[in-house]
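>>> fold the following for me, if possible:
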Amino acid sequence: MPLEIVTVPCLSDNYAYLAHDVATGATAVVDVPEAAPILNALSARGWRASHILITHHHGDHIDGVPSLAAATGARVIGAAADAHRLPPLDEAVTAGDTVRIGMCRGTVIDVSGHTIGHIAYHFADSGIVFTGDSLMALGCGRLFEGTAHQMWDSLCKLAALPPETLVCSGHEYTQSNARFALTIEPGNAALAARAKSVDAARAKGRATVPSTLAEELATNPFLRARLAEVKTALGMQGAGDAEVFAEIRARKDRF
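Purely as a prediction, here's the structure:
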């Protein structure tokens, strides 16, 4: 059976995720901005956290890890390359390693760019990828540590997953991302429709994540840097894909 996913709002605009294996009762928490909302969500469902999966070292993704681990005894998993700046790890993983949540198996993907050592967790049988601040709904993370080429390579890895994959990302940035995306592709009908849907969801206080990879491929300008129509819109015909991505990222930084 696929993992059951619960999106947990934290802080002002962060999300954590519960990933529950119904067959065994094992429950992973992906990123822990703060412990209290996660403990409340677990308690409301009668679940206990068995694992904590960390995507990257930023405080708004790890500050609640010590409290949650102490309260639940959950096994803490994170990138070996980032172990020196993460809470103590019970398991340090690298790209290609397998993570098990009950009967469900996930694969670790290196998605450096936002930070060096950022990882994603892809649970192929459940059709889910936890991307943290790499691929986001209608966006991608700012390049705090990596290069544009690194981030583009990371996004290409994620873009190659099955289009029906559910993308579980770490923030509620989708409205502002949509406004920016429309400056790149104002004639993209799918993007315009999605922007309206996002506005309606936020007006009702609903989360706009997870999204599907198919939605991102159709509307996310950072995944669309390879397309001729995007290059033409930017006046960058003939430019390399990573160069076009870098220009889009630079424009978003100034937006």
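
>>> going by C-alpha atoms from here, please, whenever you check contacts or count neighbours.
Will do.

>>> how much space separates residue 227 from residue 183?
16 Å (CA to CA, to the nearest Å).

>>> can you give me the helices for this protein?
Along the chain, counting by DSSP state H, helices occupy 36-45, 59-62, 65-72, 148-159, 174-184, 189-203, 213-219, 228-233, 241-254.

>>> I'd like those as a markdown table, with mean neighbour count appended.
Below are these laid out as a markdown table (neighbours: other CA atoms under 10 Å):
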| stretch | mean neighbour count |
| --- | --- |
| helix 36-45 | 15 |
| helix 59-62 | 20 |
| helix 65-72 | 16 |
| helix 148-159 | 20 |
| helix 174-184 | 19 |
| helix 189-203 | 15 |
| helix 213-219 | 20 |
| helix 228-233 | 16 |
| helix 241-254 | 17 |
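
>>> of the ones you listed, give the one that comes closest to residue 165.
With CA to CA as the measure, helix 213-219 is the member of the helices of the chain nearest residue 165 (5.5 Å).

>>> and the closest one, what does it pack onto?
helix 189-203 (3 or more CA pairs under 8 Å, 6 or more residues apart in numbering; DSSP states H and E).

>>> orientation of the helix it packs on relative to helix 174-184 in degrees?
160 degrees (axes from the mean of the first three to the mean of the last three CA atoms, to 10 degrees).

>>> and helix 189-203, how far from the chain's centre?
The chain centre lies 20 Å from the centre of helix 189-203; the measure is CA atoms, centre = their mean, to the nearest Å.

>>> tell me what that helix is packed against?
Packed against helix 189-203 by the contact rule (3+ CA pairs under 8 Å, 6+ apart) you find helix 174-184, helix 213-219.

>>> was I right about residue 55 contacting residue 119?
Yes: with contact defined as CA atoms under 8 Å, residue 55 reaches residue 119; the gap is 5.1 Å.

>>> who touches both of the two?
79, 131-132 (CA atoms under 8 Å, 6 or more residues apart in numbering).

>>> nearest to residue 37 among those residues?
With CA to CA as the yardstick, the closest approach to residue 37 among these comes from residue 132, at 17.9 Å.

>>> how about the closest one, what does it touch?
Applying CA under 8 Å, 6+ apart to residue 132 gives the contacts 31, 55-56, 119-120, 168-170.

>>> what do you get for residue 64?
32-35.

>>> any idea how far it is from residue 141?
To residue 141, residue 64 is 21 Å away according to CA to CA.

>>> so who does residue 81 touch?
The contact partners of residue 81, taken as CA under 8 Å, 6+ apart, are 94, 117.

>>> alongside the first, I'd like the structure of this one:
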Amino acid sequence: MTAEIRLFPCLTDNFGYLIHDPATKATASIDAPEAGPIIQALEREGWTLTDILITHHHGDHVGGVAELKQKYKCRVVAPHDKAAKIANVDLRAAQGDVIKVGGLLARVLETPGHTLDHVSYVFDSEKALFAADTLFSIGCGRVFEGTYPMMWDSLLKLRVLPDDFKLYCGHEYTASNIKFALTVEPDNAALKARAEEVTRLRSENKPTIPTLLGDEKKANVFLRADEPSVAASVRMKGQSAADVFGELRERKNKS
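The predicted model follows:
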């Protein structure tokens, strides 16, 4: 029996996620932006929280950990980088580690850049990538603690995953990401199709997530920094992909 995944809003624009193993009844929350919506989702499904898998230390991803830990006595898994202070941690996870959630297996990828401690969780059997604030639909996270080459390397780690994997990211930023991406690739057919889809979804008050990684590879300009046409569009023909990525991110910061 395959895993069940539930998505719901938290805070102002965060996503909350639960992934549930029907065979063992184990349930993990990917991050914990705030406790209330997570508890409501668990009660709605009749599930009990067994694990919290934390991607990075920012408050809008760990704000609900203490309350959930107290209520459910769940295991808290966090990045191995202890320089980032995260409370209530039971297990530290590093590149290549595999975290068990009941019978489900989450492979850990270190994806620093947004923060130095950022990790992503890959459930290969479920074809699910939880990338938090490293990769968004048609976007990527701001580079607060790392460097642009570091963030580009992290995006490449995610880009090599199969096209049929679903991306579950940390925030509902897709519409604003598309607005920027169209300034770089106005003639990208995949991007224009995604723009139409997102306009429809948002008009119906539906989330734009999950999205297929294969679609992101065609439409997400931040995954396309090594495309000559993208470099040319930002007047960086012949420059390294990491430098082109840095220019894209700088432009997005100012948009």
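
>>> circling back: tell me which of the helices and strands packed on helix 189-203 of the first structure approaches residue 237 of the first structure most closely.
Among these, helix 174-184 sits nearest to residue 237 of the first structure (CA to CA), with 14.4 Å.

>>> and that closest one, what other elements does it pack with?
With contacts taken as 3+ CA pairs under 8 Å, 6+ apart, helix 174-184 of the first structure sits against helix 189-203.

>>> now do 10 Å
Counting contacts by 3 or more CA pairs under 10 Å, 6 or more residues apart in numbering; DSSP states H and E, helix 174-184 of the first structure packs against strand 139-140, helix 189-203, helix 213-219, helix 228-233, helix 241-254.

>>> which residues sit against the second one?
Contacts with helix 189-203 of the first structure, where a contact means CA atoms under 10 Å, 6 or more residues apart in numbering, come from 138, 172, 174-179, 181-182, 185-186, 188, 205-209, 215-216, 218-221.

>>> quick one: the closest residue to residue 119 of the second structure other than its chain neighbours from residue 30 of the second structure, how far?
Distance criterion CA to CA, 6 or more residues apart in numbering; nearest residue to residue 119 of the second structure, sequence neighbours excluded, is residue 110 at 4.4 Å. From residue 110 of the second structure across to residue 30 of the second structure, the span is 15 Å (CA to CA).

>>> ok, these two, which is more surrounded?
residue 30 (26 against 21; other CA atoms under 10 Å).

>>> my guess is that one contacts residue 130, does it?
Yes: counting by CA atoms under 10 Å, residue 30 of the second structure does reach residue 130; the two are 7.5 Å apart.

>>> what's the overlap in contacts for those two?
Shared contacts of residue 30 of the second structure and residue 130, counting by CA under 10 Å, 6+ apart, come down to 17, 53, 55, 120-121, 168, 170.

>>> who wins on neighbours among those residues?
Neighbour count (other CA under 10 Å) singles out residue 55 as the most crowded of those, with 31 neighbours.

>>> who's in contact with that residue?
Neighbouring residues of residue 55 of the second structure by CA under 10 Å, 6+ apart: 30-32, 61-62, 77-79, 93, 108-111, 115, 117-121, 130-134, 170.

>>> same deal with residue 136 of the first structure?
130, 167-174, 177, 209-211, 216, 220, 222.

>>> would you mind finding the match for residue 154 of the second structure in the first structure?
Counting by TM-score structural alignment, residue 154 of the second structure lines up with residue 154 in the first structure.

>>> any of the contacts of residue 64 of the first structure buried? List them.
Among the contacts of residue 64 of the first structure, those buried by neighbour count (16 or more other CA atoms under 10 Å) are 32-35.

>>> and the gap between the nearest residue to residue 146 of the second structure once chain neighbours are set aside and residue 159 of the second structure?
Once flanking residues are discounted, residue 146 of the second structure sits nearest to residue 113: 4.1 Å by CA to CA, 6+ apart. Counting by CA to CA, the separation of residue 113 of the second structure from residue 159 of the second structure is 15 Å.

>>> ditto for residue 201 of the second structure
25 Å.

>>> hmm, residue 41 and residue 27 of the second structure touching each other?
No: the criterion here is CA under 10 Å, and residue 27 of the second structure misses it with residue 41 at 11.3 Å.

>>> which residues touch residue 172 of the first structure?
Contacts of residue 172 of the first structure (CA under 10 Å, 6+ apart): 9, 12-15, 136-137, 202, 206-209.

>>> let's go with 8 Å and repeat that
13-15, 207-209.

>>> buried among these? Need that as a selection in ChimeraX.
To isolate in ChimeraX the members of the contacts of residue 172 of the first structure that are buried, counting by 16+ other CA under 10 Å, one can use:
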select :14,15,207,208,209
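
>>> okay, the contacts of residue 172 of the first structure in a markdown table with distance to residue 46 of the first structure next?
Listed next are those as a markdown table, based on distance: CA to CA, whole Å:
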| residue | distance to residue 46 of the first structure |
| --- | --- |
| 13 | 25 |
| 14 | 23 |
| 15 | 20 |
| 207 | 23 |
| 208 | 26 |
| 209 | 24 |
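
>>> now, which of the contacts of residue 172 of the first structure sits nearest residue 146 of the first structure?
residue 14 (21.7 Å).

>>> grab the nearest non-local neighbour of that closest one.
Of all residues not flanking residue 14 of the first structure in the chain, residue 171 sits nearest, at 4.4 Å (CA to CA, 6+ apart).

>>> then residue 142 of the first structure?
Distance criterion CA to CA, 6+ apart; nearest residue to residue 142 of the first structure, sequence neighbours excluded, is residue 114 at 5.5 Å.

>>> what's the burial count for the one you found?
Neighbourhood size, residue 114 of the first structure [other CA under 10 Å]: 24.

>>> okay but it is in contact with residue 144, surely?
Yes: taking CA under 8 Å as the definition, residue 114 of the first structure is a contact partner of residue 144 at 5.4 Å.

>>> hmm, back to that, export the helices and strands packed on helix 174-184 of the first structure as JSON lines, with columns for distance to residue 100 of the first structure.
Formatted as JSON lines, those follow (distance: least, CA to CA, whole Å):
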{"stretch": "strand 139-140", "distance to residue 100 of the first structure": "27"}
{"stretch": "helix 189-203", "distance to residue 100 of the first structure": "33"}
{"stretch": "helix 213-219", "distance to residue 100 of the first structure": "23"}
{"stretch": "helix 228-233", "distance to residue 100 of the first structure": "39"}
{"stretch": "helix 241-254", "distance to residue 100 of the first structure": "34"}
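
>>> for residue 69 of the first structure, which of those is the nearest?
Nearest to residue 69 of the first structure among those is strand 139-140 (28.6 Å), distances taken as CA to CA.
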